[in-house]
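# let's see this in three dimensions:
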Amino acid sequence: MERLIQLALADEIKIFRDGIRMAMKNRDYISIIWEAEDSKELTKKLKLKTPDVLLMDIRDPGANAIKDLQLIKKEYPDLKIIIFSMYDDYEIIREMMEYGANAYLTKRTDGDEIYKAILACMNDDFYFNELVNTAVLFKLQEKKSVKRYYPHPVKLNDKELKILKLISEDKTTEEISEEIFLSPRTVETIRQNMKTKVGAKTIAGLLMYGIRNKLLHP
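Sure, this is the predicted structure:
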């Protein structure tokens, strides 16, 4: 990491913001640039100074949360969003990842994992912990959860299939590049091309495509 990661916190409960601030204190490469306690303040501060990573709570896990996430990602496509929530329901997690979250953490998460997620989102665009893997991969085995996605499968070549499998195993870009003897930049390019090819907007969507078309077997 060559520069400080500018982190912003959005949570209406001050004790949670204070806890994250303390957990990130003295961590390498992290600078908390502002906090917001509601959506109005969040919108205003995003316009004034856009962070690299936004750690955002969702109080209402329904349609409003999805709409807010989509609007933020549309206006700030390079912003990494980590959902920080009290909810550990698989359907909520899957929807948040599908609609653009780069990571999903519960409020039981310790400081070490929060830090790991921030770095992973900056380096690899996403962070899949055990909870998210379970929600996205295993939940999607149910026919009712996947039948509406990607009705027209496309063919992936052997290299793309290998990278897709390694992504599902929670490998970082650097680990994938070492395993298949390609540069990290080439791995990232192939990953982006796969998303474009299958019509997925996120890594979660790419994995859903793999499950739907039986390319991945969790």
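# contacts and neighbour counts: CA atoms only from here.
Fine.
# the residue nearest to Glu95 when sequence neighbours are not counted in helix, strand or coil?
Setting aside the residues directly before and after it, Glu95 is nearest to Ile66 in space (Cα to Cα, 6 or more residues apart in numbering), at 7.6 Å. Assigned with DSSP: H, G, I helix; E, B strand; the rest coil, Ile66 falls in the helix class.
# likewise Asp78?
Asp78 ends up coil, using three-state DSSP.
# which residue, other than its chain neighbours, is closest to it?
Nearest to Asp78 is Asp52, by Cα to Cα, 6+ apart, at 7.7 Å.
# quick one: the helices in this protein?
14-24, 39-48, 63-75, 90-98, 111-124, 130-133, 143-146, 158-168, 173-180, 184-198, 203-212 (DSSP state H).
# one more to line up against the first:
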Amino acid sequence: MDNKIKILVVDDHQVVLDGFVARLELESDIDVVDTASNGIEAIESVRISRPDVVLMDISMPHCSGLEATAEIKAQFPNVKVLILTMHDNREYIMKVMQAGAVGYMLKDISSDKLIQAIKTVYQGSTYFCESVTQTLFTQSVQAITQKVNPLSRREDMILKMVAQGESSKKIAKSLNISYRTVETHRQNIKHKLDLYTTAGLTKYAVEKGILSS
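Below is the predicted model of the structure:
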């Protein structure tokens, strides 16, 4: 296939790296173009192999996944960085989102969910595994409820679905409204919040507790 999703896998544990690569190579529409064992190698590999999606570990020698993510997004803004780590920690999650990552998963994720996550971020949405979402919710609900939300109930609903990785087409079908109406709502949400990226909208939804409503 000419339109395979090009993947770079980054992890400092060779066994883990080999396991991910072996699973991804079973997919006919995914092509593992390279691997790296630290952030420095990851940045250089992105420069050479130009992947669509980077599966990025966080804790690595020489250059962490957080540092590498920020550098990759600065140099190659179209590359999607999907964090795959053992750290179920809100501080890590928020930092990598701020660095430009579009998804966050724990390494105990099922292989099917891993493939789903890759395809989701490749298509322009964000992806967070259930346990990560729960971590974000439980640690931020109190602060969230004290802040005013400028969005309407319908806009809240659409923002929630956007943050869950749903496309405008799927949102329209779920809410029984037109695709054009969904797109209008999405534009209104962006203008009201002064946020113009899916990652930014997702971060807002997490911080405001919209996903848990």
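# need the winner for burial among the helices of structure 1.
helix 203-212 (a mean of 23; mean count of other Cα atoms under 10 Å).
# contact partners of that helix?
94, 97-98, 126, 136-137, 140-141, 146-147, 149-150, 164, 168, 194-195, 198, 200, 216-217 (Cα atoms under 8 Å, 6 or more residues apart in numbering).
# separation between Lys169 of structure 2 and Ala68 of structure 2?
33 Å (Cα to Cα, to the nearest Å).
# rewinding a little: now the helices of structure 1 as a markdown table including distance to Ile82 of structure 1?
Putting the helices of structure 1 into a markdown table (distance: least, Cα to Cα, whole Å) gives the following:
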| stretch | distance to Ile82 of structure 1 |
| --- | --- |
| helix 14-24 | 13 |
| helix 39-48 | 14 |
| helix 63-75 | 10 |
| helix 90-98 | 10 |
| helix 111-124 | 8 |
| helix 130-133 | 12 |
| helix 143-146 | 23 |
| helix 158-168 | 19 |
| helix 173-180 | 19 |
| helix 184-198 | 20 |
| helix 203-212 | 14 |
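# indicate which one of these is closest to Ser31 of structure 1.
Closest to Ser31 of structure 1 of these is helix 14-24 (Cα to Cα; 8.4 Å).
# okay, the angle between the closest one and helix 111-124?
Angle of helix 14-24 of structure 1 versus helix 111-124, following axes from the mean of the first three to the mean of the last three Cα atoms, to 10 degrees, is 70 degrees.
# give me the contact list for helix 14-24 of structure 1.
Leu9, Ala10, Asp11, Ile30, Ile32, Glu35, Glu37, Gly111, Asp112, Tyr115.
# mean shift between it and structure 2?
Comparison of helix 14-24 of structure 1 with structure 2 after fitting gives an average deviation of 1.0 Å (mean Cα distance after the TM-score superposition for structure 1).
# state the span of structure 2 onto which that helix is aligned.
Across structure 2, the stretch matching helix 14-24 of structure 1 (TM-score structural alignment) is residues 14-24.
# rewinding a little: correct me, but the residue nearest to Glu95 of structure 1 touches Glu98?
No: look at Ile66 of structure 1 against Glu98 with Cα atoms under 8 Å: they stay out of range, at 9.6 Å.
# who touches both of these two?
Contacts common to Ile66 of structure 1 and Glu98, judged by Cα under 8 Å, 6+ apart, are absent.
# now Glu166 of structure 2. Nearest residue, chain neighbours left out?
Ser125 (7.2 Å).
# what does the one you found correspond to in structure 1?
By TM-score structural alignment, Ser125 of structure 2 lines up with Asp125.
# what about that match, how many neighbours?
22 (other Cα atoms under 10 Å).
# likewise Pro77 of structure 2?
Count around Pro77 of structure 2 with other Cα under 10 Å applied: 12.
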